[in-house]
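# Provided below are the primary sequence and the corresponding predicted coordinates.
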Amino acid sequence: MGLADYYRTLGLRTGASFEDVKAAYRKLARKYHPDVNPEDQQAQDRFIKVTKAYEALLEVFYPDDDVVDDGPDDELDEAEDVSPVQTNPGLSEHEQKLKQDSYQQLNVLLKQQKFPRAIALVEGLAQRITHDSEVRQWQAITYQRWGRELITQGQLGKARIYLDKALKTDPLNKSLWVEINRDFQAIEQKLT
């Protein structure tokens, strides 16, 4: 499961704030908690999925586990720890470690809005680990975030280039298509 999937599981757009993630988790955790739905296996499975997505996103916002809110209640802390990076059996141990470290660095760079550095990092990782779909997804998201920033700076031609690169990098990502469509609409509005 990729980063965008975790946001989607919580009903959020990719890049939502920590407060939005926390609020969405609390709402869904209350709705699907096993104590509220003791006979409903689907609700319990959904609760586990929501909790795993929340914990994975916590790693994005607090990669060093310094100040982490474990959820709304102590009784909701039943799910196991989940790494936001998928284990790929096709990768060596060294490549998996490189991927995990790069993921954490990438999130820091994106939070700090250091998009050119983030692009350099993710492009280097994509050259090193060419067959990993999750790395391609990160690359596409990074291009899209940089494209959106370029729109706010009024660099519409350059923004269009990076948004196109994002679509070409991860063409099957539906949530990315939705976000990029919004970005293209923003470009059109600025042109009119």
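Yes, it's here. Note that the coordinates shown come from a computational prediction; the quantities given were computed from them, not determined experimentally.
# CA only for contacts and neighbour counts going forward, please
Noted.
# ok, Leu109 - contacts?
Leu109 sits next to 115, 117-118 when contact means CA atoms under 8 Å, 6 or more residues apart in numbering.
# Looking at those residues, which are in helices?
115, 117-118 (DSSP state H).
# Show me how to select, in ChimeraX, the buried members of those residues.
To isolate the buried ones among the ones in helices among the contacts of Leu109 in ChimeraX, judged by 16 or more other CA atoms under 10 Å, type:
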select :115,118
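# ok, structure two:
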Amino acid sequence: MDYYAILNVSPEADTEEVKQAFRQLARQFHPDVAGEGSRERFQQIRQAYQVLSDPEQRRRYDAQRQSSPPSNTSSGSSREGQVVIRTGSPSQAPLDSELLKEGIARVRAAWRNRQLPTAVAQAEALLKRFPNSSEAVHILALAYQRFGNYLIYEGRNQQAEAYLRKALATEPRNRELAFEVKRDLARLGIQA
């Protein structure tokens, strides 16, 4: 098995890069998240991380890897199961995009289940993970607005106002959001 390919890192990757790649892939392929069908892939990821994160095991693995003769594809041997190593940002972008989509889906699921504090926490974590994403900013602003609206119905007006103002501050140029927040603040008797 090519542990570098499994973690999608270069053989020159340092320990921190290996750790980050492992965490990202483990979140994506953990059987609790991706389903039972991902169990084998998750085991491979975990095994690759165990070897590459331990300096002594990695040294032995690298030595073995260099002494192994490359497979001869002209002799008709199968290339099935081989993994292509991709390094740099092109391979990172699709993975990040998928993680962002999954995070947004979790926030929306929390809304549907009326778990609004959870939705806010997940949206805040999503923006922390993807600070330059306009989608993450938008979903956080919506989470604040929905939670503020919910707090109005709960009669927790001070908290409602705080979350509604956070929504405005998070995405100040969103006219639709501003309209909704101003309407909610008006219900509290507050001018925006």
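Okay, I see it. It should be emphasised that the depicted structure is a prediction, and the values quoted were computed from it without experimental measurement.
# Find the nearest non-adjacent residue to Ala160 of structure 2, please.
Gly148 (4.2 Å; CA to CA, 6 or more residues apart in numbering).
# Let me know how buried that neighbour is, in neighbour terms.
For Gly148 of structure 2, the neighbour count with other CA atoms under 10 Å is 28.
# Mean deviation, the helix or strand hosting it versus structure 1?
Per DSSP states H and E, Gly148 of structure 2 falls inside helix 134-154. Following the fit onto structure 1, the mean deviation recorded for helix 134-154 of structure 2 is 0.4 Å by mean CA distance after the TM-score superposition for structure 1.
# Where does that helix end up in structure 1?
Using TM-score structural alignment, helix 134-154 of structure 2 lines up with residues 133-153 of structure 1.
# you'd agree the residue nearest to Ala160 of structure 2 is up against Gly155?
No. Here Gly148 of structure 2 lies out of contact with Gly155, judged by CA atoms under 8 Å, at a distance of 10.6 Å.
# Show me how far the match of helix 134-154 of structure 2 is from its chain's centre.
A distance of 11 Å separates the centroid of the chain from that of stretch 133-153 of structure 1, by CA atoms, centre = their mean, to the nearest Å.
# Quick one: residues contacting the most centrally placed residue in structure 2.
For structure 2, Leu99 is the residue whose C-alpha lies nearest the centre (CA atoms, centre = their mean; 3.6 Å). For Leu99 of structure 2, the contact set (CA under 8 Å, 6+ apart) comprises Gln28.
# And for Trp146 of structure 1?
By CA under 8 Å, 6+ apart, the contact list for Trp146 of structure 1 reads 115-116, 159, 162.
# which of those are also in contact in structure 2?
With both residues aligned by TM-score structural alignment, their matches' CA atoms under 8 Å, the contacts of those that structure 2 also has are 115-116, 159, 162.
# okay, those in a markdown table with distance to Phe61 of structure 1 next?
Formatted as a markdown table, the kept ones among the contacts of Trp146 of structure 1 follow (distance: CA to CA, whole Å):
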| residue | distance to Phe61 of structure 1 |
| --- | --- |
| Phe115 | 17 |
| Pro116 | 20 |
| Ala159 | 26 |
| Tyr162 | 25 |
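# ok, of those residues, which come out buried?
By 16+ other CA under 10 Å, the kept ones among the contacts of Trp146 of structure 1 give 115, 159, 162 as buried.
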